[in-house]
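> could you work out the structure for the sequence below:
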Amino acid sequence: MNKILSFLMIVLFLSCSSKAQDAAKENKKYKIVKTNAQWKKELTSEQYYVLRNAGTERAFTSPINKNYKDGLFVCAACKTPLYESQFKFDSGTGWPSFDRAIDNNVELDVDYKIGYARTELKCNTCGGHLGHSFNDGPKKTTGKRHCINGVALEFIPNNKID
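Sure, this is the predicted structure:
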């Protein structure tokens, strides 16, 4: 009897959590809104998979991972400035990592896609999925690690910034 009751409590908890999360996400309005067809036309298949379907690129596949040139990292979908190169560091994880974002340009959300809560990072302009935030970053700075899919970013060198 206790096993059945425990099982029912878990099912009830999970069903309530996901519906509340979905309802909150549906209420969020972004400055740039496009149809799936428009996004598919503008983005590569890899960009669409990550930015619009919250996918994850394979570790160690992004050329941005080892890019330490001076410049700016912008959203590949809408070109919003997201990260400055001075806050990029080598986390050894295989994904570009930053200890902070440009103020107000990256949204923190919660996702439960793998069964527990994680802090999801999204572009605050178009809602594109960027990656996740973890508390194992550089202790001398923020202690945060923004683990970002390189395909979600484009790099603009300092000499090309308007």
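> alpha carbons only for contacts and neighbour counts from here, please
Noted.
> state which helix of this protein is the longest.
Using DSSP state H, we find that the single longest helix of the chain is helix 2-27.
> here is a second sequence; please produce its structure as well for comparison:
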Amino acid sequence: GVSLAAGVLQTPCSKGARWTQLAFSREDVGLDYEVKGISALYVQGVYRTTIDTGALKPKWGYFANVTGKICKVVEGWNGEVILSNEDKNCYWPSWWVSNVPLNLTEAGAVSSALEFAVGSFGELVVNTDLETCDVTAASIIEVGGRFLRFQERLSLNANTPEDPSSAAAFCVSRN
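Reported below is the predicted structural model:
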């Protein structure tokens, strides 16, 4: 598991929380995926996006109803995503696809009162804490015509020379 000694897990509505447009992220590596039909992508059994079969390479239309494991993800527009087949063996990956933006209908997205700033890689970062969170970690939101999903990350505790932490758990032990 992840040690929380250096921080806390962000919630979807906490300041600094990141929301990404990309269908895949590094946190997906090792997780199971399933394509139902030729276009509905699920990760760990949770709906993620509708695949535009012309946007992913190879075209998913040739691989209807496939399952496997996510082996590698490069976060970025058209970043490389490597997927296994149903044997879930990443030593012999089966498909190389492009990391593309989420694609769904407006009916599948929820609206939110979150306020964002644009992050360095095009993701949206929550500006201020929202007292009553109106989304969940599984929500897909629409902002300015783009669909985004919450990207779970660790919010680090401050521990700098200017503002050192007094808690021993936040400090690196000596060898």
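> got a TM-score for the pair?
Superposed pair, TM-score by TM-score structural alignment, normalised by the length of structure 1: 0.24. Supporting alignment: 74 aligned residues with a CA RMSD of 5.4 Å.
> hang on, the earlier thing: following element in sequence after the longest helix of structure 1, please.
Heading C-terminal from helix 2-27 of structure 1, the first helix or strand you meet, by DSSP states H and E, is helix 36-42.
> list the buried ones in that next one?
In terms of neighbour count (16 or more other CA atoms under 10 Å), helix 36-42 of structure 1 has its buried residues at W39.
> and that helix, what does it pack against?
In terms of contacts (3 or more CA pairs under 8 Å, 6 or more residues apart in numbering; DSSP states H and E), helix 36-42 of structure 1 is not packed against any helix or strand.
> for the helix or strand following that helix, packing partners?
Remark: after helix 36-42 of structure 1, the chain's next helix or strand is helix 45-51, criterion DSSP H and E. Helix 45-51 of structure 1 is packed against strand 129-134, with contacts defined by 3+ CA pairs under 8 Å, 6+ apart.
> 6 Å instead, please
For helix 45-51 of structure 1, there is no helix or strand it packs on, judged by 3 or more CA pairs under 6 Å, 6 or more residues apart in numbering; DSSP states H and E.
> that helix: which residues count as buried?
Q47, Y48, Y49, V50, L51.
> how far away is the fourth one from M9 of structure 1?
When you say that, I think you mean V50 of structure 1. From V50 of structure 1 across to M9 of structure 1, the span is 33 Å (CA to CA, to the nearest Å).
> the third one too?
The span separating Y49 of structure 1 from M9 of structure 1 equals 34 Å under the rule CA to CA.
> next: the last one.
Taking CA to CA as the measure, L51 of structure 1 and M9 of structure 1 are separated by 34 Å.
> what sits closest to R18 of structure 2 if chain neighbours are left out?
Nearest residue to R18 of structure 2, sequence neighbours excluded (CA to CA, 6 or more residues apart in numbering): V125, at 4.6 Å.
> okay, now K3 of structure 1: neighbour count?
Counted with other CA atoms under 10 Å, the neighbours of K3 of structure 1 add up to 8.
> please apply the same query to F116 of structure 2.
Residue neighbour count, defined by other CA under 10 Å, stands at 18 for F116 of structure 2.
> what about it, distance to Q151 of structure 2?
For F116 of structure 2, the distance to Q151 of structure 2 equals 14 Å [CA to CA].
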